[in-house]
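Participant: I'll drop the sequence and a predicted model, then ask my questions.
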Amino acid sequence: MATHLPWDLPCVFIMLLCYCTESTKNATIHKNETTTLGETVTLKCNRSEYVAVVEWRREKLLFFYSYFRNKTNVNNLTSERRTVDPVDPVELKIHRVQLTDMGNYICTTTSRRGVHTTVWSLTIIDADDESKGRYSLQDHLFYIIRWSIGVVLCISIFYMVCLCRKNKQDQSP
């Protein structure tokens, strides 16, 4: 007599297999953020469900929060300008942005569906440098008038030299 396996055991095995393959999915999203020097910028991870772990990195680990333990395990935010709200650690705020804050910020969230990574490329524009490269209408007029006067003076000197030479040639016998 052959023993048959109950159907609930293979069903549980198939469900576990599906759950494990679904939980190993990794998704990476790349985003660009541009801000002006001195402004406040908020970088936010994408999350559509319950998140177990949140991790922020920039070259090294900045912040690590575990919802399981309901506490921050690592907080290397050495600057008071960078903050992560413990209530909502998927948001990283950088206050009074400086040029040294430019670069890539990586937020990794772990949930039962897998690991989701958001890579933020932060670009900072110095408004003072941009305004230095632009000229106003008054600057353009001053430039044109100055060059026009220079050209008129050069032409006048050239004609005066030519007239003097002509007069000398006319006076010589």
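Facilitator: Received, thanks.
Participant: hey, let's count contacts and neighbours off CA atoms from now on
Facilitator: OK.
Participant: How many residues are close by L43?
Facilitator: 22 (other Cα atoms under 10 Å).
Participant: would you list every one of the strands in the chain?
Facilitator: 26-36, 41-44, 53-58, 60-66, 71-75, 82-84, 91-94, 103-111, 114-125 (DSSP state E).
Participant: just the angle between the fourth one and strand 103-111, please?
Facilitator: Angular relation of strand 60-66 and strand 103-111 on a 0 to 180 degree scale: 20 degrees, by axes from the mean of the first three to the mean of the last three Cα atoms, to 10 degrees.
Participant: Could you pull out the buried residues of strand 60-66?
Facilitator: L62, F63, F64, Y65, S66 (16 or more other Cα atoms under 10 Å).
Participant: Switch the strands of the chain over to a markdown table; also include distance to G133.
Facilitator: Below are the strands of the chain laid out as a markdown table (distance: least, Cα to Cα, whole Å):
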| stretch | distance to G133 |
| --- | --- |
| strand 26-36 | 16 |
| strand 41-44 | 25 |
| strand 53-58 | 32 |
| strand 60-66 | 36 |
| strand 71-75 | 40 |
| strand 82-84 | 31 |
| strand 91-94 | 27 |
| strand 103-111 | 24 |
| strand 114-125 | 13 |
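Participant: ok, second structure coming up, stack it against the first:
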Amino acid sequence: MEVFQTRILHLSLCVIITLLTYADNSRSSSEQKIKQHINKTVFVGETVTLHCNRTPADEDITWKMNNSIIFIQSPYLNRTTTNFTSERMYIDPEVSRELKISQIQMSDAGNYSCYPAAIRWILTITITITDQNRQDNQFPRIMIITACTGVIIMCLTIILSIWIHRTWKNKTSGHRETGLDFSQAPTRGRIQAQNSQYFERYNSVYGQVTEYDHL
């Protein structure tokens, strides 16, 4: 039983590899023979639906973006594989001929192809006038904000410099006044001491004379 299951598994893998190889070859040949080119321009934020026409050989459906497979459905293998580049891309397996892209962004621009119908869309994304004006207005706003910030910093620098200068000037003036008082104090003390010595010598010679009587 295990040998039988192993053989079935190997056979299935061989069939899948063969089908994938055949599909790649058929896609390469069909890709070189695109039957219809469609130029499509949409605005950012729109929802786009790409319709792939039905063909007589409409067994396997394949969608590609810029030559990379993003969706493949094989009814024979009863298998569906997706490799979308964005969560905004969607294909309903029941309606595999329609590729929907919601909220279109600039990164969604490129070439979209479907097989076997061999249709290619050249999708171009553009921004609306409002978005363009918004982007154009961003630069002047940045310049205005930068200029205002520079003016504010310059004013604060000037105010701080004036405050520091006045503080330093007041401290210097205070030290000078204090220095004059201290310089005069010793002088007055020496004069009083000399007067006292003079009166002492005078009293010793002429008698007790007070400073008041002398004055």
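Facilitator: Ah, there it is. The structure displayed is predicted, hence computed values, not measured ones.
Participant: Any idea what the TM-score comes out to?
Facilitator: Once superposed, the chains reach a TM-score of 0.53 (TM-score structural alignment, normalised by the length of structure 1), with 103 aligned residues with a Cα RMSD of 2.4 Å.
Participant: Mind checking the strands of structure 1 for the one nearest to R165 of structure 1?
Facilitator: The minimum distance between R165 of structure 1 and these falls on strand 114-125, with 59.6 Å, by Cα to Cα.
Participant: can you count the residues close to the residue in structure 2 that D88 of structure 1 lines up against?
Facilitator: In structure 2, D88 of structure 1 lines up with V95, judged by TM-score structural alignment. By other Cα under 10 Å, the residues close to V95 of structure 2 number 9.
Participant: hmm, back to that, please identify which pair of the buried residues of strand 60-66 of structure 1 lies farthest apart.
Facilitator: So, these by Cα to Cα: farthest apart are L62 and S66, at 13.8 Å.
Participant: helix or strand right after the longest helix belonging to structure 2?
Facilitator: When structure 2 is parsed with DSSP state H, its longest helix is helix 129-206. Tracing the chain past helix 129-206 of structure 2, the next element assigned as helix or strand by DSSP states H and E is helix 211-214.
Participant: Packing partners of that next one?
Facilitator: Where contact means 3 or more Cα pairs under 8 Å, 6 or more residues apart in numbering; DSSP states H and E, helix 211-214 of structure 2 is not packed against any helix or strand.
Participant: Just put the buried residues of strand 60-66 of structure 1 in JSON lines and tack on distance to D128 of structure 1.
Facilitator: Shown next, in JSON lines, are the buried residues of strand 60-66 of structure 1 (distance: Cα to Cα, whole Å):
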{"residue": "L62", "distance to D128 of structure 1": "30"}
{"residue": "F63", "distance to D128 of structure 1": "32"}
{"residue": "F64", "distance to D128 of structure 1": "36"}
{"residue": "Y65", "distance to D128 of structure 1": "38"}
{"residue": "S66", "distance to D128 of structure 1": "41"}
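Participant: Tell me the buried residues in stretch 34-50 of structure 1?
Facilitator: T35, T36, L37, G38, V41, L43, C45.
Participant: And it, how far out from the chain middle?
Facilitator: In this view, stretch 34-50 of structure 1 has its centroid 10 Å away from the chain centroid, taken as Cα atoms, centre = their mean, to the nearest Å.
Participant: Quick one: end-to-end length of it, please.
Facilitator: Terminal residues of stretch 34-50 of structure 1 lie 29 Å apart, using Cα to Cα, to the nearest Å.
Participant: residue closest to the middle of structure 1?
Facilitator: Geometric centre of structure 1, nearest residue: L122, 1.3 Å, by Cα atoms, centre = their mean.
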